[in-house]
Structure formats: structure tokens, C-alpha cells
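1. Could you look at this predicted model? Sequence included:
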Amino acid sequence: MIAIITVVAAFPLGCFLRSRLAASVAYGLAYLWAFTFQTLYLLLDSLNGGADPAFTTGEFPFEYGAVTLGVLVVGFGLLNLGHWLRARRRATPTAHPA
């Protein structure tokens, strides 16, 4: 779910919002909402004793933390790429008819 939020929201927020701070805060809030929802969903599945739980009891999920941190970093990279593209497009001179 956080990967979907990252792909759908990060680049467009960087392109459409003029302020990089506003875009970062908006992406951060969307990411945190999805991260909380996804973690709760996976935790409840693990506690319910499903056939293939996401987390094993008594073991800290370092891999889950590393992957979610990687998704967050990629998201901020996409956000900055969108912001850079917006600035570059605005700075490019347009040809005017004579």
C-alpha cells in the first residue's frame, strides 16, 4: 500500500505544488497514513494466526523496516524529481511567433 501511495502521489505532488515544503508534508502525511494502515493490517494478520503471517512472533521485522524506509526514500526522490522538472519546464524559454 505504501508503494502505491508513493507511485501515485510523490511525483505529481512535486510537479503540481509550488512549495517543496508543502509537497513534502503532503507526501509525508499520505505515507504515514498508509504506513500505519498497512502495519496494522499485517500485524492483525500475524496475531490472527493466518496460514502465512507477515511477522513471526518473537522476531523483530528488520526487513519490513528496511523496505518501508527504502520506499520512503524513493518517494522523496520522486517528489524532488517532480519539483525539479516543474522548475526546469518553467525556466525553458518558449518560442514566440514573430
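-> Yes, it's here. Note that the coordinates shown come from a computational prediction; the quantities given were computed from them, not determined experimentally. Numbering: from 1, shown residues only.

2. going forward, measure contacts between C-alpha atoms and count neighbours the same way
-> OK.

3. Tell me who's in contact with the closest residue to Asp45 other than its chain neighbours.
-> Nearest in space to Asp45, with sequence neighbours left out and distances taken as CA to CA, 6 or more residues apart in numbering, is Pro53 at 6.1 Å. Pro53 is in contact with Leu42, Asp45, Ser46, counting by CA atoms under 8 Å, 6 or more residues apart in numbering.

4. next up, a second structure to put side by side with the first:
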Amino acid sequence: MVAIVTVLFAFPLGFFLRNRLAAYVAYIAIFAYSFTFQTLYLMRAWVGGNHTAFSADAKKLPLDYLAVTGSIYIVGFLLITLGHRLGSKRRSRTNAVNLDAAR
């Protein structure tokens, strides 16, 4: 779920918002909501006996889950940065022709 949210929202936030900090904060809010919902969904499945996402041992920390979601989180910030860079290039592009370069 967080991977889908990252793909759907991270690049467009960076591309369309002029303020990169606003894009980061919006992504943090969207990611936090979806991460919480995803964790609740996976915990319910774990309590029901599905040990696909988390280990069957309740005392073992889910570091693999942390690594996967953390890497998705970082990829989202990279997509925002890429989108902001491409969006700012598009916004600053001029349509005027430089006639001095033709000499």
C-alpha cells in the first residue's frame, strides 16, 4: 500500500508544487496515513495467523518490515526531488529565441 501511495503521489507532488518543502510535508502526511493503515491491516492478519509480513515470534523485532517501508519512504523523497527538479526546469523555460547566438 505504501508503495502504491509513493508511486501515485510522490512525483506529482514534487512536479506540481513550487515549494519543495510543501511537497515533502504533504508526502509525509500521506505516507503516515497509509503506513498506519497498512500496519493495522498487516497486524490484523498476523493476529489471525498469517505470518507473511511479520515473524511468528512476537518477541522478534520486524526489522525486515522496517527496512522495506523505510526504503520505500526514501524512494518517495527522491521522486519528489526529481519531480521538483523537472518541474522547475519546465517552469523556468523561456520560449524566446536568442538572436545573438546566430552570429
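-> Done, it's in. These numbers come from a predicted model, not from an experiment.

5. Cross the contacts of Pro53 of structure 1 against helices and list the overlap.
-> Those of these mapping onto helices are Leu42, Asp45, Ser46, per DSSP state H.

6. which residues in structure 2 form helices?
-> 2-16, 20-47, 63-92.

7. before we move on, the earlier item: list buried residues within the contacts of Pro53 of structure 1.
-> Neighbour counting with 16 or more other CA atoms under 10 Å marks Asp45, Ser46 as buried within those.

8. got the contacts of Pro53 of structure 1 as JSON lines, with distance to Pro61 of structure 1 columns?
-> Output for the contacts of Pro53 of structure 1, formatted as JSON lines (distance: CA to CA, whole Å):
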{"residue": "Leu42", "distance to Pro61 of structure 1": "11"}
{"residue": "Asp45", "distance to Pro61 of structure 1": "14"}
{"residue": "Ser46", "distance to Pro61 of structure 1": "12"}
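
9. and of the contacts of Pro53 of structure 1, the nearest to Phe16 of structure 1?
-> For those, the closest approach to Phe16 of structure 1 (CA to CA) belongs to Leu42, at 32.7 Å.

10. Lovely, talk soon.
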